[in-house]
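[1] Have a look; sequence and predicted model below, questions after that.
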Amino acid sequence: MRGFTAGLEGGTRLDVRSFLDTLGLNNTTAERCYHSHSRSSVLQGLPFGGVPTVLAINVVMWLLLLLIFSCLRKAAWDYGRLALLMDNDSLTSLFYGEQSEKEKSPSESSPSDAENKDVGFCSWLTSLYHMKDEEIRSKCGLDATTYLSFQRHIILLMVVLCLLDSFLWLHSVFALLYFIITALCMAHHSSRLEYREDEKVARTLMVTSIPKEISDPGLITKHFHEAYPSCTVTDIRFCFDVRKLMKLDSERRKAMKGRLYFTGKAQKEGKIMIKTHPCAQIFCCDICEFQQVDAEQYYSELEEKLTDEFNAEKNRIALKKLDVAFVTFRDERMTASHKWEVDYAPAPSDII
């Protein structure tokens, strides 16, 4: 009986020790979890887990980026419009004296009006809200208007998503409703896109192997009238070798951009001197002491020289006639092929 009692007491004592060991193990595990949590990368010692601090840092960085963008925009103000206007001065309009509606639109707006609307350091922030799509298109082109319209529709969809956020994933009905709203919103955006098919290109054929001695469009018109009585020719344009003219035009545009750049810079910093020798920018060749010239005067003289060469080459273009001509018919059905292969003529800009 005593043995049984001693065994019972020994077993109870062992169970108590095991229980205490278990508590110690649990305490060790809890301390270990606490220490690992204390080594977390989350901001500690700050209210609300550091969320207001992170938000303040994001706002400060956003203001910094906004300031940098304003400085860069002020330095390159109206550069996009300048490039847009210069690109519209195409060789096609120089030869034929025609400009499409796309080429005419940027020049219709007065430059003084654009300058008065955006002269401040951050005035573009207010211009975002009162500028019309026509003004944006005339200043930046059709692609900018289309992109901004798409962004407006996306913002509207995000607002709808925020309003339906608590119900959107609750039932499929709200998901279907949001899908319908998205489809209608994108359909409204697509309806405002302008797609114009050039009917003149569809009615124009490129005719090759024309004798270079033929310079009268009336002879070609007479030929088509006799060979194809049902076809009516409305316009004929001969092609010329303009490779040298294109090179001169490109150099002339570069000189003009350089003149405009240094003219604006000279108004702020005064007279600017540059070295025009190709090796002047190499560090080891600086000991040669290349002559410095006035940047504005250099590019003005270079532009004038290239303009004279361009005009002289333009006057000689008539002597560089090719055996190719573009023939435009009155109706697209007249250009249909019958037992012979016919391809639509490429756009004049692809050739010129």
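    Nice, thanks for sending it over. Numbering: from 1, shown residues only.
[2] all contacts plus neighbour counts: C-alpha atoms, from now on.
    OK.
[3] For the stretch 101-250 of the chain, just list every one of the strands.
    With DSSP state E, counting those that start in this stretch as the criterion, the stretch 101-250 of the chain has strands at 204-207, 233-240.
[4] Indicate which one of those is closest to S109.
    strand 233-240 (31.4 Å; C-alpha to C-alpha).
[5] What is the closest one packed up against?
    Using 3 or more C-alpha pairs under 8 Å, 6 or more residues apart in numbering; DSSP states H and E, the elements in contact with strand 233-240 are helix 217-227, strand 321-329.
[6] gap between it and the chain center?
    Distance of strand 233-240 from its chain centroid, counting by C-alpha atoms, centre = their mean, to the nearest Å, is 35 Å.
[7] still on that earlier bit, winner for burial among the strands of the stretch 101-250 of the chain?
    Most buried of these, by mean neighbour count (mean count of other C-alpha atoms under 10 Å): strand 204-207, with a mean of 20.
[8] What helices and strands are in contact with that one?
    Under the contact criterion of 3+ C-alpha pairs under 8 Å, 6+ apart, strand 204-207 touches strand 321-329.
[9] and the comparison structure, right after this:
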Amino acid sequence: MDVFEDMFVERAWSDECEKLPNKSTIFTNDFNGIPETLLLNVISWLLLVGLFTALRHQAGDYGRLALVNNHGTRKRWTEVFYSRATSTVHTPTPEASTSRMQNDAEGGRSSITSNTSEPPLSPIHSDQGFFAWIKITWKLQKEQIKTHTGPDAIHYLSFQQHLMTVMAIVTLVSIIIILPVNLFNGSTEGRTDLNEFGHTTMENVSPESPWRWVHVIVTIMYAPLIVLIMRRASGRNAFKTAATRTIMISNISASDRNKTIIRHYIQELFPDVNIEDVQIAYNISKLTVQNAEYVKILDARMYCEHHRDKDTLQVTPNLCSCAKENAYAYYQREERKLSGDVARLRAAALNEPLGIAFITVSTVHEAQNIVSHFTPGTYRKWNLEFAPSPDDLFWENLNVSKSNWYFKWGIVNFILFLTLFFLTTPAIVLNFLNAYALAKGNIYQISPVVSEFLPTLLLWTLAALMPVIVAFSDKWLAHYTRSLQNYSIMIKCFCYLLLMILILPSLGLTSAQKLIEWSISNDTIRWYCVFMPDRGSFYVNYVITAAFIGTALELLRFPELIVYIWMLCTAKSKAETPYIRKSILIEFPFGIHYAWTVLVFTISIVYSVSCPLIMPFAMIYICFKHFVDRHNLFFAYGPSNMISRNGGKIHSTAVTMTKSAIVILLVVMAMISVFRERGNARAIILFMTLVLTLALFALMSPIKRCASVPRPSVVEVAGPAPIYVPDVLRPRAVASGTLNNHAATNGGGVTGYGSDSVSDFDISSQYSVDA
């Protein structure tokens, strides 16, 4: 007890914790810069939303639909990214939805090219007001979003809606209960260094005060609150629709990579099974790259054909040269050359089968029977599992061997860990600003704009940049499925963000390097400095920045716009514009957005008890984020359809990640009770609650479906199963058909979602342009 008694001797622990290594500080403004940060963020938000509205007002169609429905008019760049309503969308009926799902099961692109089963399009009628897009986005129906974007969008938006419920309750508790306790039941005697913001925190309440039990009780009550509400998000729409009667066989030896051998072997083991189809995967990595170039040249050639001045349209074959030639002749020549290259690569790919095959049986029961009873033999050590959806597969990545993939995984994650853990810790930014101010001798003259707003803006920028680095590294890893890639990105982004933005700065460490230095030094860490009130204000400023500037920038989508402008600048001629417009139609990055959303939720819950003012701004964030994501999912991004037996793992894991907020909150409150208070009883209760919570999470899995009758994780699609053949290996049709075949490749490779009754790639409208 001597050690703990020394910790609790009368000392100016607040002064000691606030000091930087050089014994000086620049953060001296009242209320820790929160009013100034809020004012600047609101002004910036108004300007950015106004800019987005002005750009959208100049466009002709809704953003994503403008990419695929060019009705004979030339499009400005604003019409591709920002747009308003003259487009039409489906108001699906149950019959139409069923028919669409049946068409999806056939594996073709019937939902894109066939209109027979669809009802007439119903336009989104809106007044031509400047801010009409807000009303339109607000009125979007669930079935409209699902039809255009896919079922994953519904799971994601349902997750956000349940987070909104949790955060609304926590906000009410923070403002009505915790904030008055902090303000009116504390004493600031001997704490004259506390600024006005400190009066609103838990530190304003004396450690010996019985009012501290309010914080403990609220902390304990948050655990069942979050679990009971979020379990509904994991149960609602948790089932998936997929072709479960298709089995993926892997680890096939070279001598057995033949459809007849595979069919006969399975038929011998299971004589009562009716095998409908057998397909083998091939090495198409080179073919995919060359085919994409061929489609680009084909699109450009057809653009020239429909251009009224095709004889005068010029192309610059070499961007480093000023030499030009006739565009139509150039693209004709390149098309003939690439057509031959694609044909040779297709023939070569068909002679290079991989050790992966897809076998489709007649019923789900037969497929389950094969998967559960198949035992690898001494000769054929095959691995059987339910196949992902064809649209969920990265066909070009199936040639990557397991050993090669794990080697790349180790290298990538080691480099990523070193880069993000040691070099980009956001607290380094604060140290730099402090050192710069001290060097200039302006210690007490730093504006709140610099001391509070700028660090949080830089922190948010680093938080936005880090997932981009993770996403690019994961794409290089060559995952087999889109769902697995999104899942991996989500897990890594959340872990790195949690470490960089919450854990290390809250521990008072300036960087990860300081953590290593402390671990090998003889100094004792100042535990009483953990989760200080000023750091609470820092995260209030961070949540404000994320809520206003962050969500407004997500509307503008500057990164995608920069890529689009770069592609236009590097194009050889304007005939390549239609292909560029289709190629920028990417899928919504669910992994990144799940990580961002859960991070802000975790920060707000962790600081909701000690710093209740964070919750109103966190509530604003989740409301703005939900609205912006609804808009972008429908109007900005391409359809996503991670249909697989494990395709819903990303959504259920996101719900599981919300439990980290409960665990960290209990740990923080227990540490505060031990190291900064004499409340042994409170510490014991908090530790017991923490152990009980961890045991429930680990052993009982409290987040389950709340449905009274268990539903299967995958529901079989009615009708024929999809064909497991990549687009690049399907028979090439006439020129117009080729565009249809490759449209999904450019737009995300998803069948059935995001299409209208009007042909998305109708030649007469896509290429009928004016000079």
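    Thanks, I have it. Bear in mind the structure is a predicted one, so any value in this text is a computation, not a measurement.
[10] ok so, going back, using TSV, lay out the strands of the stretch 101-250 of the first structure together with distance to F167 of the first structure.
    Formatted as TSV, the strands of the stretch 101-250 of the first structure follow (distance: least, C-alpha to C-alpha, whole Å):
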stretch	distance to F167 of the first structure
strand 204-207	57
strand 233-240	63
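[11] closest one to L125 of the first structure among those strands?
    Closest approach to L125 of the first structure among the strands of the stretch 101-250 of the first structure is made by strand 204-207 (46.6 Å; C-alpha to C-alpha).
[12] Measure how buried the aligned residue in the second structure for L64 of the first structure is and give me the count.
    In the second structure, L64 of the first structure lines up with L47, judged by TM-score structural alignment. By other C-alpha atoms under 10 Å, 14 other residues sit near L47 of the second structure.
[13] any idea which helix or strand carries L47 of the second structure?
    In this structure, L47 of the second structure sits in helix 34-57 according to DSSP states H and E.
[14] in that helix, what counts as buried?
    For helix 34-57 of the second structure, the neighbour count (16 or more other C-alpha atoms under 10 Å) marks 34, 36-38, 40-42, 44-45, 48-49, 52-57 as buried.
[15] cool, and stretch 168-179 of the second structure?
    168, 170-171, 173-175, 178-179.
[16] ok, back up a step: pick the most buried one from the helices and strands packed on strand 233-240 of the first structure.
    Using mean count of other C-alpha under 10 Å, strand 321-329 ranks as the most buried of these, with a mean of 19.
[17] Would you pull up how far it lies from the middle of the chain?
    35 Å.
[18] Which residues does it contact?
    The contact list for strand 321-329 of the first structure, computed with C-alpha atoms under 8 Å, 6 or more residues apart in numbering, reads 200, 203-212, 231-241, 335, 345.
[19] Apply 6 Å and report the result again.
    Residues outside strand 321-329 of the first structure that contact it (C-alpha atoms under 6 Å, 6 or more residues apart in numbering): 203-212, 232-240.
[20] how far off helix 217-227 does it point, in degrees?
    50 degrees (axes from the mean of the first three to the mean of the last three C-alpha atoms, to 10 degrees).
[21] To which residue of the first structure is E143 of the second structure aligned?
    E143 of the second structure maps onto E134 in the first structure, by TM-score structural alignment.
[22] Now do R196 of the first structure against L184 of the first structure, distance only.
    23 Å (C-alpha to C-alpha, to the nearest Å).
[23] Looking at the two, which has the bigger crowd around it?
    More crowded of R196 of the first structure and L184, by other C-alpha under 10 Å: L184, with 12 against 6.
[24] Please say which position in the second structure that one maps to.
    With TM-score structural alignment as the criterion, L184 of the first structure matches L228.
[25] rewinding a little: just the closest of the buried residues of stretch 168-179 of the second structure to L459 of the second structure, please.
    T171 (24.1 Å).
[26] just checking, that closest one touches M615?
    Yes: counting by C-alpha atoms under 6 Å, T171 of the second structure touches M615, with 5.1 Å between them.
[27] related to what we said a few turns ago, inside helices: which ones of the buried residues of stretch 168-179 of the second structure?
    Under the assignment DSSP state H, these contribute 168, 170-171, 173, 179 to helices.
[28] Closest to N741 of the second structure out of those?
    Lowest distance from N741 of the second structure to those (C-alpha to C-alpha) belongs to A168, with 46.7 Å.
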